[in-house]
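> Here's a sequence, model it:
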Amino acid sequence: MKAVYIVIPAYDEEKLIGQVVQDVAKEGFTSIIVVDDGSSDTTSQAAQSAGAIVIRHRINRGKGAATRTGIEAAVQLGADIVVTMDGDGQHSPKDIHAVIQPIMENKYEVVLGSRQISKGAMPSHKIVHNKIANTITLLYSGIRVQDSQSGFRAYSRHACTLLDTTSDSYEYESEIIRLIAAHKLSYVEAPISTLYTDYSTSKLHKQDIS
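Prediction:
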């Protein structure tokens, strides 16, 4: 059985991170790494109490940096597959099974979770924003994908060792796609469900204007 590690970057997520960790564990995935990206609240304590391995950045370095830290730690701990997902509750842990399956079957090295494939999974204003980002990513990488900004992804161990990212912020997702092309990694998109609450939407708005 391949070792699956779940990496969750988190910044000031004390309200939901504990529940997210518990929900992931309920799906049978207990190797969970939360990277607290310099939170000013009790994100670390909440994640640790819920059973996660916690790595803490002393300062807020950005989602890309936090994700990279988590992936590197997972590989060092022996992960065969690494799944990344957000810590604000918008991703369903039930979808982990679907995003790892193509890698478990040795069909692909990277699986990109896509909200665009799942009808109704993304608010209309996010669809417009995402289409613009998809076009920029296409020009940047040469790869056309339906959801270039999704943080819900799965990687084989081999892919993790090749994706030598440098982006620290939200451009990280697009950089990954460029590196998939550069290293000629096999990839596929998989539909994921997304729960947009007032809480997660407010955080997304902050990301859009930052």
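> Only C-alpha atoms from now on, for both contacts and neighbour counts.
OK.
> In contact with the nearest residue to V21 once chain neighbours are set aside: list those residues for me.
Residue nearest to V21 in three dimensions, not counting chain neighbours: A50, with 6.1 Å by C-alpha to C-alpha, 6 or more residues apart in numbering. Contacts here follow C-alpha atoms under 8 Å, 6 or more residues apart in numbering; on that basis A50 touches 18-19, 21-22.
> Are any of the residues you listed buried, and if so which?
18-19, 21-22 (16 or more other C-alpha atoms under 10 Å).
> So which bits of the longest helix belonging to the chain are buried?
The longest helix of the chain (DSSP state H) is helix 124-141. In terms of neighbour count (16+ other C-alpha under 10 Å), helix 124-141 has its buried residues at 130-131, 133-135, 137-138, 141.
> Second chain to compare with the first, below:
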Amino acid sequence: MKAGSKIAVVIPCYKVKKHIVGVIEAIGQEVERIYVIDDCCPEDSGDYVNTHCTDPRVHILRHVVNQGVGGAVMTGYQAAISDQMDIIVKIDGDGQMDPRLLLNFVTPILQREADYTKGNRFFNLENIRTIPRTRLFGNAILSFMTKISSGYWGLFDPVNGYTAIHRDIARQLPFDKISRRYFFETDMLFRLNTLRAVVMDVPMSAKYADEISNLKVSKVIGDFLFKHMRNFVKRIFYNYYLRDMSVASLELPLGIIFTLFGTIYGGVHWLKGFESNIPAPAGTVMFSAMPVIVGIQFILAFISYDIASVPDKVQYIRYSPTSKTDRGSL
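This next block holds a predicted model:
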């Protein structure tokens, strides 16, 4: 770790009174400040920490109204940025995330390999056995949707909340637009892609004991699907038409047009042939099949280009913990 680097930890607190003090006690001395955000917790987590924790690094921030995990993290980010912290790590307060892994998330950022790191519980196949099957299945679906909407095709486990971010990237985030609730982690990836930030998965294991997850995948799949589609459209517009244009900017619309034309044209003539019991002429079949084939090829070419365009250049210019003029390049 580079000398003089300032690391902060943000811990959103909502119904985690039983675990929060243990989480704080497990955080190593490499961390300079710990922000505990009492998100209008019905268990008064902030007061509980204030009473039972004597760690001088702890700063308690309180929300009068519950803002969700995203709102709590944004509050922590803004406090850390204001205090000139260099790396901001987010850890949940329910005891599922091992604070001893913190440097695994921080090191790639300090070594200029990433702007943002996140956990991946699926990297080690042996650890997958400890994950409940419903979470495993739900995560697989959410991961695929996130790859499409965020543009980070190599990432997995998108709802993993163990993350770290460089200050120069965090302060460029649109805090008022990022999702405040359970879509927070995946919406963050979409926002990071618009900043062209480098994101890296960090292998980790998760602990499942007596904690109760507030996220029910079966109840959020529909809402997540809509938001992923919205983010996908935004990302394509920002990256391929507003910010820049390339061959891929033509491939996607042409692919959609050709595919839809061939499908509709062929479908109409198939219905006519079915009703009249007269097979469609070979020319009609070819005239409907060719646009579909060409359209699919255009779409596949676009996807290939999109996968190859995953951000791979760290965005902050240099790492200088003491500099007040250190800015990102965006």
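> Mind checking the TM-score on these two?
Overlay of the two chains. TM-score (TM-score structural alignment, normalised by the length of structure 1): 0.91; 207 aligned residues with a C-alpha RMSD of 1.7 Å.
> re earlier: please report how far the residue nearest to V21 of structure 1 lies from E14 of structure 1.
A50 of structure 1 is 11 Å from E14 of structure 1, where distance means C-alpha to C-alpha, to the nearest Å.
> again with L138 of structure 1
For L138 of structure 1 relative to E14 of structure 1 (C-alpha to C-alpha), the value is 35 Å.
> same check, this time on G78 of structure 1
Distance of G78 of structure 1 to E14 of structure 1, computed by C-alpha to C-alpha: 28 Å.
> the more surrounded of those two?
E14 (20 against 13; other C-alpha atoms under 10 Å).
> what does that one align to in structure 2?
Matched across to structure 2, E14 of structure 1 falls on K17, judged by TM-score structural alignment.
> Find the nearest non-adjacent residue to that match, please.
Excluding the flanking residues, the one nearest K17 of structure 2 by C-alpha to C-alpha, 6+ apart is S45, at 5.5 Å.
> Report the contact partners of the equivalent of D39 of structure 2 over in structure 1.
Counting by TM-score structural alignment, D39 of structure 2 lines up with D37 in structure 1. Each residue near D37 of structure 1 by C-alpha under 8 Å, 6+ apart is listed here: 9-11, 56-63, 66.
> ok, now G78 of structure 1?
A3.
> what do we get in structure 2 for it?
Counting by TM-score structural alignment, G78 of structure 1 corresponds to Q84 in structure 2.
> in what helix or strand does that match lie?
Using DSSP states H and E, Q84 of structure 2 sits in no helix or strand.
> do you know how far it is from P253 of structure 2?
Taking C-alpha to C-alpha as the measure, Q84 of structure 2 falls 45 Å from P253 of structure 2.
> rewinding a little: ok, so of the contacts of A50 of structure 1, who is nearest G113 of structure 1?
The closest of the contacts of A50 of structure 1 to G113 of structure 1 turns out to be V21 (C-alpha to C-alpha; 18.9 Å).
> what helix or strand is the closest one on?
According to DSSP H and E, V21 of structure 1 maps onto helix 17-26.
> Okay, strands next: where are they in structure 2?
7-13, 33-38, 58-62, 87-90, 116-120, 163-166, 199-203 (DSSP state E).
> Tell me where structure 2 has helices.
20-25, 45-52, 68-82, 102-110, 133-150, 167-170, 184-194, 217-237, 247-276, 282-308.
> against structure 1, where does the shortest one fall?
So that's helix 167-170 of structure 2. Alignment note (TM-score structural alignment): helix 167-170 of structure 2 is matched to residues 157-160 of structure 1.
> and if you look at the fourth one?
In the comparison with structure 1, helix 102-110 of structure 2 aligns to the range 96-104 (TM-score structural alignment).
> show me what contacts H183 of structure 1?
L162.
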